[in-house]
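Participant: Got a sequence here, can you build the structure:
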Amino acid sequence: MHSRLAKFAIGQVVRHRIYPFRGVIFDVDPQFSNTDDYWFSIPEHIRPSKDQPFYHLLAENDESSYVAYVSEQNLVEDETGEPVTHPQAQLIFESFGSGQYKLRPRISH
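Facilitator: Predicted coordinates:
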């Protein structure tokens, strides 16, 4: 598989193109790197190509907070300028400003 550069960055707030949730990116895989069970759990009619970046998000919707694993093609930039309210965001990121989170120094790699 050929991987390409990620369009979105760690600390960036994004939203899902189809489903009503948004989140902050805390890790990026250059291509799909989850289990086959996870892959086949995605409905076939919306299952994305594995040959693209996949993002780990601290995600939230109107009802809950959770961790999501989303293909690049299914993400768009969140234009609200608002931080996420995910309870784990403060553990990974030290601050939020201008629509972007800044990683805590001890987590940077």
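
Participant: going forward, measure contacts between C-alpha atoms and count neighbours the same way
Facilitator: Will do.

Participant: now the residue most central in space within the chain, nearest residue through space, not along the chain?
Facilitator: Geometric centre of the chain, nearest residue: Leu57, 3.3 Å, by Cα atoms, centre = their mean. Closest residue in space to Leu57, ignoring its immediate chain neighbours: Ile25 at 4.5 Å, by Cα to Cα, 6 or more residues apart in numbering.

Participant: For the comparison step, fold the sequence that follows:
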Amino acid sequence: MKSRQAKFTIGQVVKHRIFPFRGVIFDVDPEFANTEEWWLAIPEDMRPRKDQPFYHLFAENEENEYIAYVSEQNLLPDESGRPLRHPQIEEMFEPGMDGQFAVKRNAMMN
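Facilitator: Take a look at the predicted model:
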């Protein structure tokens, strides 16, 4: 399997293609790097390919904030401009340009 270059970047606001959540990318794996148990818990007809980038998100839906692990094929840029409320965003990021986020300098040292 040959991994591809990531389409999205750290600090970018994205939304899920199918499910109603959005978030900020805080890490990228060049290809699947979670457990087989996690992988097999996804219904087979919805399981994404492993040979693509996977993104760690500070994610939120209407009710909750959480950490999500999402394949590139299931993400789209979120250009809504709506604010995000996930509490960990402000620990790592500061507002950047074009509605995206920039990593705080001191966050890189922690």
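
Participant: circling back to that earlier point, if I look at the residue nearest to the centre of the first structure, how far off is Ser3 of the first structure?
Facilitator: As judged by Cα to Cα, to the nearest Å, Leu57 of the first structure and Ser3 of the first structure stand 20 Å apart.

Participant: returning to that earlier point: give the full set of residues in contact with the residue nearest to the centre of the first structure.
Facilitator: By Cα atoms under 8 Å, 6 or more residues apart in numbering, Leu57 of the first structure lies in contact with 23-27, 67-70.

Participant: among these, which ones are buried?
Facilitator: Buried subset of those (neighbour count, 16 or more other Cα atoms under 10 Å): 23-26, 67-70.

Participant: ok, which stretches of the first structure are strands?
Facilitator: Secondary structure of the first structure (DSSP state E): strands at 13-16, 22-29, 54-60, 65-71, 75-77, 93-97, 100-103.

Participant: Which other helices and strands does the fourth one contact?
Facilitator: Yep, that's strand 65-71 of the first structure we're talking about. strand 54-60 (3 or more Cα pairs under 8 Å, 6 or more residues apart in numbering; DSSP states H and E).

Participant: please redo it, this time with the cut-off set to 10 Å
Facilitator: Helices and strands in packing contact with strand 65-71 of the first structure are listed as strand 13-16, strand 22-29, strand 54-60; criterion 3 or more Cα pairs under 10 Å, 6 or more residues apart in numbering; DSSP states H and E.

Participant: try the fifth one
Facilitator: Under the contact definition 3+ Cα pairs under 10 Å, 6+ apart, strand 75-77 of the first structure sits against strand 13-16, strand 22-29.

Participant: which residue numbers in the second structure go with the longest helix anywhere in the first structure?
Facilitator: Taking DSSP state H as the assignment, the helix of the first structure that covers the most residues is helix 36-41. The aligned range for helix 36-41 of the first structure in the second structure is 36-41, by TM-score structural alignment.
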